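Engineer: Below is the structure, and that's it, no one-letter string:
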């Protein structure tokens, strides 16, 4: 990679559904932002990854977390509360990417300081486009502004 090339966007996907993991991977194939995707399957593992503990001691610090609310062991709300309550982690953008369109889930996610809430569209093409749009936005506009 040339010295002036942008570094790869470090993405963490917190998702227990293998089909949704594959959809995310498929969506990311067409993203123009250089990126690296890590995947964890439950909330406890997500916090270990974010805190770089245990098996994730060498994990990269994510630039963006894509978080499903309905993951086992510790749900997405618990992950949000822990991450946004931790001074070392609170500045990592967390986008809730979930099937729930319930107004109560949206309000709760924002109350826990989610940076965005995206309901997974049922339509395949719309789902792929939504994931791409989130990553393109955070990888170009938002992240680059933070590195400023």
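Structural biologist: Happy to help now that I have it. Quantities reported herein were computed from a predicted structural model and do not represent experimental measurements.

Engineer: going forward, measure contacts between C-alpha atoms and count neighbours the same way
Structural biologist: Noted.

Engineer: Just the strands from this structure, written as ranges.
Structural biologist: Using DSSP state E, the strands of the chain run over residues 9-14, 35-40, 64-67, 94-98, 116-119.

Engineer: this is the comparison structure:
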């Protein structure tokens, strides 16, 4: 079987990290989930620099990106991803608690693939994460000529 592409989770809230990982595991996605806790670390991972300079080449299947991050905010991460020739086709899902219309509009103008407001209620949150993981890592068809994300899911 071909190597699975990881899912990059960019989130600074420990509870949201825990819930997201649990929801993805419940859906039985076999992809590794790489967790980074700020925008600078996300960029280091994506551009293979800093502590990630020796990581294997290749892009994640999807980036789940929080908007409000320390060091470098989610919009700056999004801008750098979508303006880089090697990264621009990587799906980016803004996963945030912000319902502010300017954040939503700016995210789409900058090329975000989806904007999901984190539900406050636990079961709604885990269901949203399951659906995001399945769609972007399994169902979504990447553009022609891009590397197809490898994903495995064990069906119940």
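Structural biologist: Arrived safely, thanks for sending. Predicted model, so just to flag it, every value in this text is computed and none were measured.

Engineer: Need the TM-score from the superposition.
Structural biologist: Laid over one another, the chains give 0.90 as their TM-score (TM-score structural alignment, normalised by the length of structure 1), with 144 aligned residues with a C-alpha RMSD of 1.8 Å.

Engineer: thinking again about what came up before, select, out of the strands of structure 1, the one closest to residue 55 of structure 1.
Structural biologist: Nearest of the strands of structure 1 to residue 55 of structure 1, taken as C-alpha to C-alpha: strand 35-40 at 11.6 Å.

Engineer: re the thing from before, which among the strands of structure 1 is found nearest to residue 148 of structure 1?
Structural biologist: Of all the strands of structure 1, strand 9-14 sits nearest to residue 148 of structure 1, with 14.9 Å by C-alpha to C-alpha.

Engineer: thinking again about what came up before, rebuild the strands of structure 1 as JSON lines, extending it with mean neighbour count.
Structural biologist: Output for those, formatted as JSON lines (neighbours: other C-alpha atoms under 10 Å):
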{"stretch": "strand 9-14", "mean neighbour count": "22"}
{"stretch": "strand 35-40", "mean neighbour count": "16"}
{"stretch": "strand 64-67", "mean neighbour count": "25"}
{"stretch": "strand 94-98", "mean neighbour count": "24"}
{"stretch": "strand 116-119", "mean neighbour count": "18"}
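
Engineer: Now render the ones you listed as TSV, adding distance to residue 144 of structure 1.
Structural biologist: Converted to TSV, these look like this (distance: least, C-alpha to C-alpha, whole Å):
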stretch	distance to residue 144 of structure 1
strand 9-14	10
strand 35-40	13
strand 64-67	12
strand 94-98	16
strand 116-119	17
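
Engineer: For residue 54 of structure 1, which of the ones you listed is the nearest?
Structural biologist: Nearest to residue 54 of structure 1 among the strands of structure 1 is strand 35-40; the distance by C-alpha to C-alpha comes to 13.5 Å.

Engineer: so the closest one matches what in structure 2?
Structural biologist: Counting by TM-score structural alignment, strand 35-40 of structure 1 lines up with residues 31-36 of structure 2.

Engineer: gap between the equivalent of residue 8 of structure 2 over in structure 1 and residue 22 of structure 1?
Structural biologist: Aligned by TM-score structural alignment, residue 8 of structure 2 pairs with residue 12 of structure 1. Look at residue 12 of structure 1 and residue 22 of structure 1: by C-alpha to C-alpha, to the nearest Å, they are 14 Å apart.

Engineer: now swap in residue 99 of structure 1 and tell me
Structural biologist: Residue 99 of structure 1 is 15 Å from residue 22 of structure 1, where distance means C-alpha to C-alpha.
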